[in-house]
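*Asks:* just a sequence and a predicted model for now, questions to come.
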Amino acid sequence: MEVDWKLHRRRPIATYILIATNIAVYIISSYQNFLTQISDDWVTRYAFVPIMLQEPMQWYRIFTSMFLHGDILHIFFNMWFLYMFGKEVELSLGITRYLAIYFLSGISATLFHTAFIPILGSINLLIPALGASGAISGVLGAYMMMYPRRRLSACWFLFIFPFCFTTSTSFFMLFWFATQVIYGYLRFGSVAFFAHVGGFLGGITFLYTFSRKAYRYEQLVLPWGFTITIEIGLSKLEKLVFATLVLAVIGGTIYSYIIASQMTNVYMITIRACMNNVCSSDKAAFDPITNDNVPPSEDYPRIVFNRFVWADLLRYRPGLVKYEQDGKGILQYSGWVPTSFGRGITVLVDVSGWAEYDSRGVLIYFNGSVTTQVIQIDRFFGIVRRTEELYRYDVNMYSSDVAQGFGENFVRPMALVSTFISIVSLIVSMYKDRELSMEEYWGYQPFIYTPI
């Protein structure tokens, strides 16, 4: 592949638009928190929650989650990496191929994140995932294959002292990729490391898919009448390291496929709530062991669900169910309950209706009414206040343990697709690396400075 120097005089429009869009969404979603972190409402409505894949109307989260960021540092570093590496990939591939790799890598990140849930724990079915990291990881994977010998200067801090070094793209990316695989298996922190792994491998796979015939450049003739090129492609040692890491990932996807059917204790709850003949339906998710939950997006079902959670009515409590027989009876509860907003805010909750609990003591059916006060939130000033007026909702709700079904219907297919992407990326890196590498001249070796 020869270098087209005209490419480096163009503007990476798509990268600029992606950065501007991400920043705009972050401002809108975090202004009520003074731009320090995203609001809970945006996470609830638009972040990717794996269990919600069972509801086709919630699949939009796969896309919207790519534009959400948890806090200001999250978006800063993501946009920094996107700017430093994305513009080079875009200028070489063109806007269409670049955006295809970007968004498909984001989807690949979602696939891997979901595929590894049996290893990470069923509770991850309920944990929201957000950020452009998966898509940007795909850009990093493509960059490594295209510019393996380009020099990068990276810095990190040891306490307050900066430590900087310069190395090749391939070494830097392989080191970063290794940390994601290792941290993922160690369950380190709250970061979706396997989403980064999936995005990275997806970037390599889709680069080969979209760019095999993309490079058609004119040969550059230097004033001296000759050219000096550097070695392109990955070295044998780098291929060995990468192959070892990818095989470790493939082992995980295969293991997830095997144990996916053993997942349990995540309930999907369907809620229909009506007030003044106006009805709304939505779904929620609940883990009875940890009490973690994902509330509905629609207002009426969300209000009802929150009251059941705050009053701890989703799990069986002796004395609340009258005329009980085999977990069935009349559920009656009335009292003040603390809300999830803190600040000492409580609401009055009155629940009455026919209820049924399963053998695990989890509410699987309710038909009755919920009377309560409503919490009003001023999104601009962050003010939370309780109404004095009581609102009555006619409620019908039912639930079932969907973790096992989720493993069969979603985790297993995604584990297979993740395995396929991993295998393709391994083949591409082993045998197609020179075909994908951009031939760079000794006189053109830019340094890219990036924090890690």
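*Replies:* Looks like it arrived, so ask away. Numbers count the residues shown, from 1 in each chain.

*Asks:* for the rest of this, base every contact and every neighbour count on C-alpha atoms.
*Replies:* Will do.

*Asks:* quick one: the helices in the stretch 151-300 of the chain?
*Replies:* With helices called from DSSP state H, counting those that start in this stretch, the stretch 151-300 of the chain shows them at 169-186, 193-211, 236-259, 299-310.

*Asks:* now, of these, which is deepest in the fold?
*Replies:* Burial of the helices of the stretch 151-300 of the chain is given as mean neighbour count (mean count of other Cα atoms under 10 Å); helix 193-211 ranks first at a mean of 27.

*Asks:* that one packs against which elements?
*Replies:* Applying 3 or more Cα pairs under 8 Å, 6 or more residues apart in numbering; DSSP states H and E, we find helix 193-211 packed against helix 95-115, helix 133-146, helix 169-186, helix 412-431.

*Asks:* circling back: got the helices of the stretch 151-300 of the chain as a markdown table, with distance to residue 86 columns?
*Replies:* Formatted as a markdown table, the helices of the stretch 151-300 of the chain follow (distance: least, Cα to Cα, whole Å):
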| stretch | distance to residue 86 |
| --- | --- |
| helix 169-186 | 14 |
| helix 193-211 | 12 |
| helix 236-259 | 22 |
| helix 299-310 | 39 |
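
*Asks:* residue 47: which of those is closest?
*Replies:* helix 193-211 (13.9 Å; Cα to Cα).

*Asks:* now what about that closest one, what contacts it?
*Replies:* With Cα atoms under 8 Å, 6 or more residues apart in numbering as the test, helix 193-211 has contacts from 93, 97, 101-102, 104-113, 116, 133-142, 145, 177, 180-181, 183-184, 418, 421-422, 424-425, 428-429, 436.

*Asks:* show me how far the host helix or strand of residue 350 is from its chain's centre.
*Replies:* Secondary structure from DSSP states H and E places residue 350 in strand 346-357. A distance of 34 Å separates the centroid of the chain from that of strand 346-357, by Cα atoms, centre = their mean, to the nearest Å.

*Asks:* stretch 58-69 now?
*Replies:* With Cα atoms, centre = their mean, you get 8 Å for stretch 58-69.

*Asks:* and if you look at stretch 267-282?
*Replies:* Centroid separation between stretch 267-282 and its chain, computed with Cα atoms, centre = their mean, is 28 Å.

*Asks:* count the residues that sit near residue 80.
*Replies:* Counted with other Cα atoms under 10 Å, residues neighbouring residue 80 total 15.

*Asks:* before we go on, here's another structure to hold up against the first:
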Amino acid sequence: MSAFERPNFGSTPPIVKNLIIINVIMLLATFVVDSVLRIDLNSILGLYYFGSEHFRPFQIITHMFMHGGITHIFFNMFALWMFGRVLEQVWGSKRFLLYYFVTGFGAVALHTFVNYIQISNIESAATAMLNTPSPETFSAFVTHYFPGAYNEIYEKFISHWSNSPGNPTYIEEAGEWAKALIQLKMDIPVVGASGAVFGVLLAFGMLFPNTELMLMFIPIPIKAKYFVIGYGVIELFMGVSNFKFDNVAHFAHLGGMLFGFILIKYWNRRKDIFY
């Protein structure tokens, strides 16, 4: 998106400015540490599922300042600057900072909850598959829950098991494969400020619903309220569809929007709260 006014970073209020600076510094640190020490900071400071051995409580905060690359951080920080500076000027710095972190933590909450449901379902399906183990049931399990890994697993394991379906060694190995796949899903870190940024976007749409935005790639003006609703619907569709090529944490985005909506409604009811 682009604004109708020329960008002026000097007019950016302090919280938004410092959030952008910190995020940029962390991205540069990620590049430098990886280049010099061969250490991936995203694998340390990114957020893991609580069932993973890599999970650490501090990741709930640190993942919000990590990004997967220049494109990732550019769109997040551009949106934060575009909409966040307006909100901070209206709310004040303290309220905006509180809102930013509440939506960021809300993103973590919904993402983790959805992950818990998904992993629990996978574990139940794995147990059912192992109660009646066969190359066919194992193939169906992998195809449904881990379609991106099917070809590799077929070549390494399923094709051999098919030649001897009653072999207890292969049956035991199927259990190990299932366990490894579930663990792999737990060990994927989440990085980015997107959850909080989606909360900021939601707030802008609620406070300035009729403000017209110009889409960056499609020069068509659209009112903020319709843009926010449309974006939310797309995120829900993508999250539910769970396409195998998609590695975006869509429910984290929705969590930021949901908790932002709840907080703004709470503030509107509590007129006695000031920051």
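*Replies:* Looks like it came in fine. Treat the numbers as computed from the prediction; the structure is a model and nothing was measured.

*Asks:* and the TM-score between these chains?
*Replies:* The TM-score (TM-score structural alignment, normalised by the length of the second structure) is 0.65; 197 aligned residues with a Cα RMSD of 2.6 Å.

*Asks:* hmm, back to that, of the helices of the stretch 151-300 of the first structure, give the one that comes closest to residue 376 of the first structure.
*Replies:* Nearest of these to residue 376 of the first structure, taken as Cα to Cα: helix 299-310 at 11.2 Å.

*Asks:* which parts of the following helix or strand past the closest one are buried?
*Replies:* As assigned by DSSP H and E, the chain's next helix or strand after helix 299-310 of the first structure is strand 321-325. By 16 or more other Cα atoms under 10 Å, the buried positions in strand 321-325 of the first structure come out as residue 321.

*Asks:* quick one: strand 321-325 of the first structure aligns where in the second structure?
*Replies:* Applying TM-score structural alignment, one finds that strand 321-325 of the first structure aligns to no residue range of the second structure.

*Asks:* please enumerate residues in contact with the helix or strand following that strand?
*Replies:* Scanning forward in sequence from strand 321-325 of the first structure by DSSP H and E, the next helix or strand is strand 328-338. Defining contact as Cα under 8 Å, 6+ apart, one finds that strand 328-338 of the first structure is touched by 310-311, 320-324, 344-357.

*Asks:* strand 328-338 of the first structure to strand 321-325, inter-axis angle?
*Replies:* 150 degrees (axes from the mean of the first three to the mean of the last three Cα atoms, to 10 degrees).

*Asks:* my guess is residue 194 of the second structure contacts residue 74. True?
*Replies:* No. Assessed by Cα atoms under 8 Å, residue 194 of the second structure is found out of contact with residue 74, at 11.2 Å.

*Asks:* which of the two has more neighbours?
*Replies:* residue 194 (29 against 14).

*Asks:* and stretch 95-105 of the second structure, how far from the chain's centre?
*Replies:* The answer for stretch 95-105 of the second structure is 16 Å, by Cα atoms, centre = their mean.

*Asks:* onto which residues of the first structure does it map?
*Replies:* Stretch 95-105 of the second structure corresponds to residues 97-107 in the first structure, going by TM-score structural alignment.

*Asks:* so how much does that stretch differ from the second structure once superposed?
*Replies:* When the second structure is overlaid, stretch 97-107 of the first structure sits 0.6 Å from its aligned residues on average, using mean Cα distance after the TM-score superposition for the first structure.

*Asks:* circling back: give the buried subset of the contacts of strand 328-338 of the first structure as a PyMOL selection command.
*Replies:* Selecting only the buried entries of the contacts of strand 328-338 of the first structure in PyMOL, with 16+ other Cα under 10 Å as the criterion:
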select buried, resi 310+311+321+346+347+348+349+350+351+352+353+354+355+356+357
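
*Asks:* work out which residue lies at the spatial centre of the second structure.
*Replies:* The second structure has residue 249 as the residue nearest its centroid, 3.0 Å off, counting by Cα atoms, centre = their mean.

*Asks:* map residue 186 of the first structure onto the second structure.
*Replies:* By TM-score structural alignment, residue 186 of the first structure lines up with residue 241.

*Asks:* I'd like the distance between its match and residue 174 of the second structure.
*Replies:* Taking Cα to Cα, to the nearest Å as the measure, residue 241 of the second structure falls 27 Å from residue 174 of the second structure.

*Asks:* again with residue 261 of the second structure
*Replies:* Going from residue 261 of the second structure to residue 174 of the second structure by Cα to Cα gives 45 Å.

*Asks:* residues in contact with residue 170 of the second structure?
*Replies:* residue 161.

*Asks:* next, the buried residues of whichever strand or helix holds it.
*Replies:* For residue 170 of the second structure, the element it lies in under DSSP H and E is helix 168-186. By neighbour count on 16+ other Cα under 10 Å, the buried set for helix 168-186 of the second structure is 170-171, 174-175, 177-178, 181-183, 185-186.

*Asks:* circling back to that earlier point, from what I see, the residue nearest to the centre of the second structure and residue 191 are in contact.
*Replies:* No. Taking contacts as Cα under 8 Å, residue 249 of the second structure lies outside contact range of residue 191: 9.2 Å.

*Asks:* still on that earlier bit, quick one: the helices and strands packed on helix 193-211 of the first structure as TSV, columns for distance to residue 60 of the first structure too.
*Replies:* Shown next, in TSV, are those (distance: least, Cα to Cα, whole Å):
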stretch	distance to residue 60 of the first structure
helix 95-115	12
helix 133-146	16
helix 169-186	26
helix 412-431	17
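
*Asks:* fine, thanks again, bye for now.
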